[in-house]
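A.B. asks: just to be clear, the model below is a prediction. Sequence and coordinates:
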Amino acid sequence: MIYDRILLTGAAGLLGTELRKRLAPRVKFLRSTDIASMTDAAPNEEQVQADLGDLNAAKELVRDIDAIVHFGGISKDADYEIIHRVNIIGFQSLYEAARIAGVKRIVFSSSVHAIGFYDQTQTIDASVPTRPDSNYGVAKAFGENLAQLFWDKHGLETVSLRIGSSEPKPSTRRHLMTWLSFDDMWQLVERSLTVPRVGHTIVYGASNNRASFWDNRLAAHLGYHPKDSADDYTDEIFAADPHPNREDIVNRLQGGMFAK
């Protein structure tokens, strides 16, 4: 890993908690932040409760930081006013603070929901236009575009991870195509912090699932090679849902339930 001092946002969340325990042993200094409280700090970890929507707070969070792993924000759909305040204003504040502080790279947890209105029969790569399926998806599309602007205009690198469904194990038929194991999620973050030059790279976050509607050829330089597979859970998932309704949006669009 080429960065010694890392800021992790959203550190109290499901994925943030996984990342905290994997990042701390691999960096000299980890600053973990969330609006919620955290416990069990590692010896080299500083924990800070903060609201990213406050630019002054964001400036303090990025002080003396080399790179940011940004998993903060609301992780589900909500009224636009809430999404705007937390996932858009907070995102913009973080990037502006990072630019001022001279941060070199950001790893951003984007989402399938930035492209959720593509049909599950379509195979898409990172060059397709965004088609957000929700207010949450709009915020993720905004984040990807802001990341592109800050790379083009200020030289701040970003890897935008279009995460599918990162959960302990897949539980639906759609997850057979979108599941991202915690180990593979960590590999994506690690590769994003290790490759010498990324510019602004968009990569689809999915494990080595046999069925997929995503093509990661435009992110091949990351060297991401997922190890886990939703295929191991196929029998269990088919038994729980033996006769899916193919006309249901959940089974028809890549964004699933968020597109309803």
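C.D. replies: It's in.
A.B. asks: C-alpha only now, for contacts and for neighbours.
C.D. replies: Will do.
A.B. asks: for Asp232, see how far away the residue most central in space within the chain is.
C.D. replies: Among the residues of the chain, Ser109 comes closest to the average C-alpha position under Cα atoms, centre = their mean, at 1.7 Å. Counting by Cα to Cα, to the nearest Å, the separation of Ser109 from Asp232 is 25 Å.
A.B. asks: Leu193 now?
C.D. replies: Counting by Cα to Cα, the separation of Leu193 from Asp232 is 29 Å.
A.B. asks: who has more neighbours, those two?
C.D. replies: Between Leu193 and Asp232, counted using other Cα atoms under 10 Å, Leu193 has the larger neighbour count: 24 against 13.
A.B. asks: surely the more buried one is in contact with Tyr3?
C.D. replies: Yes: the pair Leu193 and Tyr3 qualifies as a contact (Cα atoms under 8 Å) at a distance of 6.9 Å.
A.B. asks: which neighbours do those two have in common?
C.D. replies: By Cα atoms under 8 Å, 6 or more residues apart in numbering, Leu193 and Tyr3 have these common neighbours: Ala67.
A.B. asks: tell me how far Ala220 lies from Val103.
C.D. replies: Taking Cα to Cα, one finds Ala220 at 24 Å from Val103.
A.B. asks: below is an additional structure, to be compared with the one above:
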Amino acid sequence: MTQTVLITGANGGVGRLMRTRLAREGRVLRLLDVVRPEDPAEGEAVEIIEASVTDEAAMRAACEGAEAVIHLGGISVEAPWDGILSANIDGTRVVLEAARDAGVARVVLASSNHAAGFYDLDEAPEGGLPADAFPRPDTYYGVSKVAMEALGSLFHDRYGIDVTALRIGSCFEKPWDRRSLWTWMSPDDCARLLEACLATPGPGFRVVWGISRNTRRWWSLAEGEAIGYHPQDDSEIYAAEVPQEPAERLAGGKFCSTPLGEHM
């Protein structure tokens, strides 16, 4: 039986990294983005949709026949409120409503560490700050991720959809500064986390930190391990390559001092 997984924001940074890593025998990746993803390579089980997550008709059509949705679409940095509201908050509502109407059983939401950016390093208990720590957003972008989590909780409780919200640290090929040594999630670990989200028994609503097994991490891995996520990578192998500027004290880093609504 073929499994169809819809990925929104598939032409963004994380989406491009996941395209080959989530490819599986018997799985079709339905890639949706406002900027058209590359056409399938020969033999690649991929469907391409050029559309916005705010387009209700397009999202309903995209969700038809999908077993799961990985929602990566939206604005990924701080921006003026109107854009954040439309793309990140209303866009998430549109995605969840389309998934509900199409009978999609499972949705993974790309939340962010910026939903809890004003936690200080000293506030992390032994074992790391829990993934479901009360929101302390650092920007309008962070607020949009809190709203995303709330919408996920609503659609689980009201409609029984299995929803996992991932408070992602930073997913790039390798860390680039001192803060990212503890926020980093390798692309391979990101794929492992998404596979765990797709495979864990449900239904449920969960919040999970999206990080690797970093030596310097101060976010908890317990919630991810509970659903079968066992990260294998550690940013420490890159520590000698990154600038050793003064350590950040707040989880959100520079987001905590950026004027609200300012492009980054």
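C.D. replies: Everything's here; your move. Values in this document were obtained by computation on a predicted structure and should not be read as measured data.
A.B. asks: got a TM-score for the pair?
C.D. replies: The pair, once superposed, lands on a TM-score of 0.92 when counted by TM-score structural alignment, normalised by the length of structure 1; 251 aligned residues with a Cα RMSD of 1.6 Å.
A.B. asks: now do the SS call for the residue nearest to the centre of structure 1.
C.D. replies: Taking DSSP: H, G, I helix; E, B strand; the rest coil as the rule, one finds Ser109 of structure 1 in the strand state.
A.B. asks: what's the match for it in structure 2?
C.D. replies: In structure 2, the position corresponding to Ser109 of structure 1 is occupied by Ala110, as judged by TM-score structural alignment.
A.B. asks: around the residue lying closest to Ala105 of structure 2 once chain neighbours are set aside, how many other residues sit close by?
C.D. replies: What sits nearest to Ala105 of structure 2 in space, not counting adjacent residues and going by Cα to Cα, 6 or more residues apart in numbering, is Ile161, at 5.3 Å. Applying other Cα under 10 Å, we find 24 residues neighbouring Ile161 of structure 2.
A.B. asks: mind listing what Ile161 of structure 2 touches?
C.D. replies: When contacts are counted by Cα under 8 Å, 6+ apart, Ile161 of structure 2 is found next to Arg100, Val104, Ala105, Arg106, Val107, Phe155, Pro203, Gly204.
A.B. asks: Glu245 of structure 2: what secondary structure?
C.D. replies: With three-state DSSP as the basis, the three-state label of Glu245 of structure 2 is coil.
A.B. asks: how near is it to Gly253 of structure 2?
C.D. replies: Counting by Cα to Cα, the gap between Glu245 of structure 2 and Gly253 of structure 2 amounts to 12 Å.
A.B. asks: which stretches in the stretch 1-150 of structure 1 count as strands?
C.D. replies: Defined through DSSP state E, counting those that start in this stretch, the strands belonging to the stretch 1-150 of structure 1, from first to last, are 5-9, 29-34, 45-49, 67-70, 105-111.
A.B. asks: same question but for the stretch 151-264 of structure 2, I mixed them up
C.D. replies: Going by DSSP E, counting those that start in this stretch, the stretch 151-264 of structure 2 shows strands at 162-168, 205-210.
A.B. asks: which other residues reach the shortest one?
C.D. replies: Surrounding strand 205-210 of structure 2, the residues in contact under the criterion Cα under 8 Å, 6+ apart are 113, 131-132, 149, 152-153, 156, 162-169, 185, 190, 193, 219-221, 223-224.
A.B. asks: Gly160 of structure 2 maps to what in structure 1?
C.D. replies: Looking across to structure 1 (by TM-score structural alignment), Gly160 of structure 2 lines up with Gly155.
A.B. asks: report the longest helix in structure 2, please.
C.D. replies: With secondary structure taken from DSSP state H, structure 2 has its longest helix at helix 140-159.
A.B. asks: contacts for it, please.
C.D. replies: 75-81, 84-85, 88-89, 92-93, 96, 100, 109, 111-117, 135, 137, 161-165, 203-205, 207, 260-261.
A.B. asks: if you set the cut-off to 6 Å instead, what comes out?
C.D. replies: The set of residues external to helix 140-159 of structure 2 that reach it, using Cα atoms under 6 Å, 6 or more residues apart in numbering, is Glu78, Asn88, Ile89, Ser111, His114, Ala115, Pro137, Val163.
A.B. asks: buried ones in it?
C.D. replies: Judged by neighbour count using 16 or more other Cα atoms under 10 Å, the buried positions of helix 140-159 of structure 2 are 140-149, 151-156.
A.B. asks: on that earlier part again, tell me, how many residues neighbour the match of Gly160 of structure 2?
C.D. replies: Using other Cα under 10 Å, Gly155 of structure 1 has 17 other residues around it.
A.B. asks: residue contacts, Val242 of structure 2?
C.D. replies: The neighbourhood of Val242 of structure 2, defined by Cα under 6 Å, 6+ apart, consists of Trp176, Asp177.
A.B. asks: re earlier: to Ser171 of structure 1, which of the strands of the stretch 1-150 of structure 1 lies closest?
C.D. replies: Across the strands of the stretch 1-150 of structure 1, Ser171 of structure 1 has its closest neighbour in strand 105-111 (18.4 Å, Cα to Cα).
A.B. asks: how far off centre is the closest one?
C.D. replies: Remark: strand 105-111 of structure 1 is offset 5 Å from the chain centroid, using Cα atoms, centre = their mean, to the nearest Å.
A.B. asks: what's the angle from it to strand 157-163?
C.D. replies: 20 degrees (axes from the mean of the first three to the mean of the last three Cα atoms, to 10 degrees).
A.B. asks: strand 105-111 of structure 1 vs structure 2, mean deviation?
C.D. replies: Between strand 105-111 of structure 1 and the corresponding residues of structure 2, superposition yields a mean separation of 0.8 Å, by mean Cα distance after the TM-score superposition for structure 1.
A.B. asks: picking that back up, could I get the contacts of Ile161 of structure 2 as CSV with distance to Arg249 of structure 2?
C.D. replies: Putting the contacts of Ile161 of structure 2 into CSV (distance: Cα to Cα, whole Å) gives the following:
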residue, distance to Arg249 of structure 2
Arg100, 40
Val104, 40
Ala105, 39
Arg106, 36
Val107, 33
Phe155, 35
Pro203, 36
Gly204, 33
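A.B. asks: count the neighbours of the corresponding residue of structure 2 for Glu167 of structure 1 for me.
C.D. replies: Applying TM-score structural alignment, one finds that Glu167 of structure 1 aligns to Phe172 in structure 2. The criterion is other Cα under 10 Å. On that basis, Phe172 of structure 2 has 17 neighbouring residues.
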